[in-house]
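Q: Predicted structure and sequence below. I'll ask about it afterward.
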Amino acid sequence: MNRYIVSCLGSRERYGIPVALYKSGMLDSFHTDIYVPQIISHISKNVSLPSSFKALLQRNNPELPFQYVDQQFLLGLEFRRRVRRAKSLKERQDLLAHYGAIFAKKVGASINGEKNLIAFTGAALESFLRVKDLGGKAILDQVDPGLLEWERIKNERDMYPGWEIGQDDPPWSYDFEDRVWRELELADEVIVNSQYSKKSLEFWGSKQSIKVVPIASSVQRMKKQNINIRRPLRVLFFGALCLRKGVHYALEAFQILKQKGVEIEMKMAGELYISTEKLRCYSGVTYLGTVASSEVPALFDNTDVMIFPTLSDGFGMVQVESMSRGVPVISSSFCAEIVSHNENGFVLDEVTAEGIAYFIERYSDDRKLLEVHSSAAFDASEKYSVQNYQGLIRELFD
């Protein structure tokens, strides 16, 4: 049986790949920056702590034993602190290139003999060089759609000046672009999580074998019991509050509906990358800040509809998390094809405030439609179960 080392800077996909390989008996070791023992995470759930700190303390997976983990804890803390302060795409990419190189070099130094390695974009290069020198196999998990996505962000920033801090910086880091290219060239295989990402890499010019493996939701599935019949419609925007995620269109949609007298409540949760002055312009919107993973199910349980007007996302896990709790999604077409239009949500062919407002108003006016889509969303989420994902990983790597 093949065995694999997995290397991951951050908590990508809630550690889905190392967990799947461990449960299949194929995991050699898992290298990461921060991985907190389960007992500490369990205790922190019942302690009053800032959401960002509580989220950090839940960096683990109960199905992955701690003894399989080799972590670079101090590097992870420094990397996390600086990334949280970064406001521009270029700044975040430069930080990932810098810390990713340090991380990958240490991972590479720990590898002896012919080993197979799965590593993630930006933190793979030096460890790939080591693995290839030793005759092993290098597999890259491509995190985002790359150049196509960065160009979309640049165009949006040009159209909406003053929304994001750091908009005067270069649109993306050309050093990071070079690093990603070198990782792609070294990789024997590339994994992506959606057809959208695959098409984006092919647009970029990648010639490697690209395999699509949709990722799983870590949120426990639970069908919504009480559909909102008479109360104002509760709408959630969940994810980084930035131009790439379409936060500006969501806010403008709320303003349109408010002016029309449509009764809705809008909450936003996630890292804030837009100017606070812009956010304050939209009175009536509640900003919750970052949300720890343990608090995500309750967040969806108090939501009727989630909006995900992203301009580009390799996958868009929040769609699956939302549907896992019976919450239909108004999504865009620039991500994984998870939502089926007018079956378990709505899909925007083009992201506009008017389009978002139109579909929100349909749910507000027709609560029976909301109920039908809620049930269908829950049913569709079964496809993205952990069991199905682990089966795909076993099939791919065994």
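A: Structure's in. What do you need? Numbering: from 1, shown residues only.

Q: all contacts plus neighbour counts: C-alpha atoms, from now on.
A: Will do.

Q: Can you list the buried residues in stretch 382-398?
A: For stretch 382-398, the neighbour count (16 or more other C-alpha atoms under 10 Å) marks 382, 383, 384, 385, 386, 389, 390, 392, 393, 394 as buried.

Q: let's bring in a second one:
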Amino acid sequence: MAEKLPEWIVCQIGAREHYGIARALRRAGCLSGVLTDFWLPPGSMVGSMPGAARLRDRYHRDLDASKVYAPNLRMLGFEGVLRIRSLSGWDGIIKRNHLFQQEALKRLRKWRAPMSGGQTPTLFSYSYAALELFREVKDWGWRTVLGQIDPGPGEDAIVQNLRAAHPEWAEGIEHSPPESYWQDWREECGLADRIMVNSEWSRKLLVAEGIDREKLEVLPLAYDVGRASNCGSHPTFQKKSQLRVLFLGQAIVRKGIQDLVAAARLLTEAPIQIDIVGPHGVLPSGLPSNLVFHGAVPRSEAAQWYQQSDLFVLPTHSDGFALTQLEAMAQGVPVIATPCCGDVVVEGVNGWVVPAGNAQVLAERLRQIAQSPDMLESMRKAAMATAEGFGLERVAQALTQVGTEVVI
């Protein structure tokens, strides 16, 4: 007996947005299937295998009642082969994307069946791992929605320029994909009925690349405030204390690590410590002492870093959204960001906006905050209120609206 075709099927590699799209659709009552690379419910055999610790976050209890399929063993074997053959970087990413799509198509073919009421199903898949899926399901008459995870080749051009300008960071973990990667992406965009971007910044860069403006819809990322523990429980910062500033993410030029280092050099006499939490390449020599690099941490430990910080800083040159803004605000931590990401920060209300690439302005803002701690205290409640406004319900409403508007 054929399995009942869902109204929406979500395909995704990894736990992006904590499965936010799938969870929003489930709440709206129109999700019946999720295809992902790893899914490890409590007690999963794969989760107990050696080397699988980093995969144990690949589960969300909100989807317990939904149909979720993941080729765990097939993908785990692939990851093992990558490690044995020392394949990394874009070669490994492209091969992973291809394998996942092949495995997802096998399952989609089993799920394919007429829908009750004659409704046309919608397949949602994230960029760079959607082309093979879209090619096939378009032949079935399905709707296709592409979740664009970043600002595309325009962002890559920004990164190339930054790496050339800051060679001390150029040997890190940030490299450009081959041209074939962008060619496939353009075909994905052509096959998509709608393309969901997470910010006006992303839409601007995609339009500049010639992507059809009529296809683009801005859908900010969602954050479930209920996930944040001990919101706003960190000690009150006082002028006589040391200001704890947090940067959480990859320490790369796109995220503005070079600007944060330059700002830190201007603040060596100020009572400020900047904690860099996230993966990084070989660090340049001569870094200022008020910067501390802690390396990567599991997602489950991120909340602890927010809770012990007074301020979150994101000097990014380009981000599709930057969910860390909401993660910080959910903990009552105001944010310094740039205009090159999701529109979360309201100047002087829940944080500050500084120009990308301007270390002098960033340093001056940090100095002002250290000298006037009451600026932070008045923003904590506003920050938490901002995070509460980015819930899954808004995402569900936007997606279901898109589903009714798309015409094949």
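A: Happy to help now that I have it. Treat the numbers as computed from the prediction; the structure is a model and nothing was measured.

Q: Mind checking the TM-score on these two?
A: TM-score of the superposed chains, computed with TM-score structural alignment, normalised by the length of the first structure, equals 0.87; 383 aligned residues with a C-alpha RMSD of 3.0 Å.

Q: Sort out for me which of the buried residues of stretch 382-398 of the first structure are in strands.
A: Among those, no member falls in strands (criterion: DSSP state E).

Q: Of these, just say which sits nearest to residue 269 of the first structure.
A: residue 384 (22.9 Å; C-alpha to C-alpha).

Q: where do the strands sit along the stretch 151-300 of the second structure?
A: 194-197, 216-218, 243-248, 272-277, 291-295 (DSSP state E, counting those that start in this stretch).

Q: Which among those is found nearest to residue 70 of the second structure?
A: Among the strands of the stretch 151-300 of the second structure, strand 194-197 comes nearest to residue 70 of the second structure, with 23.9 Å by C-alpha to C-alpha.

Q: The closest one maps to which residues in the first structure?
A: With TM-score structural alignment applied, strand 194-197 of the second structure matches the range 189-192 in the first structure.

Q: Contact partners for the residue mapped onto residue 27 of the first structure from the second structure?
A: Superposed on the second structure with TM-score structural alignment, residue 27 of the first structure falls opposite residue 31. Going by C-alpha atoms under 8 Å, 6 or more residues apart in numbering, residue 31 of the second structure touches 6, 7, 8, 9, 22, 25, 66.

Q: Residue 119 of the first structure: what secondary structure?
A: strand (DSSP: H, G, I helix; E, B strand; the rest coil).

Q: neighbours around the counterpart of it in the second structure, how many?
A: Superposed on the second structure with TM-score structural alignment, residue 119 of the first structure falls opposite residue 125. Look at residue 125 of the second structure: counted by other C-alpha atoms under 10 Å, it has 26 neighbours.

Q: So residue 125 of the second structure sits against residue 10, correct?
A: Yes - using C-alpha atoms under 8 Å, residue 125 of the second structure is in contact with residue 10, at 6.0 Å.

Q: Let me see the ranges of the helices in the stretch 1-150 of the first structure.
A: For the stretch 1-150 of the first structure, the helices defined by DSSP state H, counting those that start in this stretch occupy 16-23, 38-44, 51-57, 73-85, 89-109, 125-133, 147-159.

Q: what would the ones you listed look like in a markdown table with distance to residue 266 of the first structure and mean neighbour count?
A: Shown next, in a markdown table, are these (distance: least, C-alpha to C-alpha, whole Å; neighbours: other C-alpha atoms under 10 Å):
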| stretch | distance to residue 266 of the first structure | mean neighbour count |
| --- | --- | --- |
| helix 16-23 | 31 | 22 |
| helix 38-44 | 29 | 14 |
| helix 51-57 | 20 | 18 |
| helix 73-85 | 25 | 15 |
| helix 89-109 | 27 | 20 |
| helix 125-133 | 42 | 22 |
| helix 147-159 | 23 | 16 |
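
Q: Among those helices, which comes closest to residue 193 of the first structure?
A: Closest to residue 193 of the first structure of the helices of the stretch 1-150 of the first structure, according to C-alpha to C-alpha: helix 16-23, at 11.8 Å.

Q: That closest one packs against which elements?
A: Other helices and strands packing on helix 16-23 of the first structure, by 3 or more C-alpha pairs under 8 Å, 6 or more residues apart in numbering; DSSP states H and E, are strand 4-8, strand 27-32, helix 386-397.

Q: okay, those in CSV with distance to residue 44 of the first structure next?
A: Listed next are these as CSV, based on distance: least, C-alpha to C-alpha, whole Å:
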stretch, distance to residue 44 of the first structure
strand 4-8, 24
strand 27-32, 21
helix 386-397, 25
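
Q: Quick one: average offset of the match of strand 194-197 of the second structure versus the second structure, please.
A: Here stretch 189-192 of the first structure, set against the second structure after superposition, deviates by a mean of 1.0 Å using mean C-alpha distance after the TM-score superposition for the first structure.

Q: how far away is the match of residue 27 of the first structure from residue 373 of the second structure?
A: Taking C-alpha to C-alpha, to the nearest Å as the measure, residue 31 of the second structure falls 46 Å from residue 373 of the second structure.
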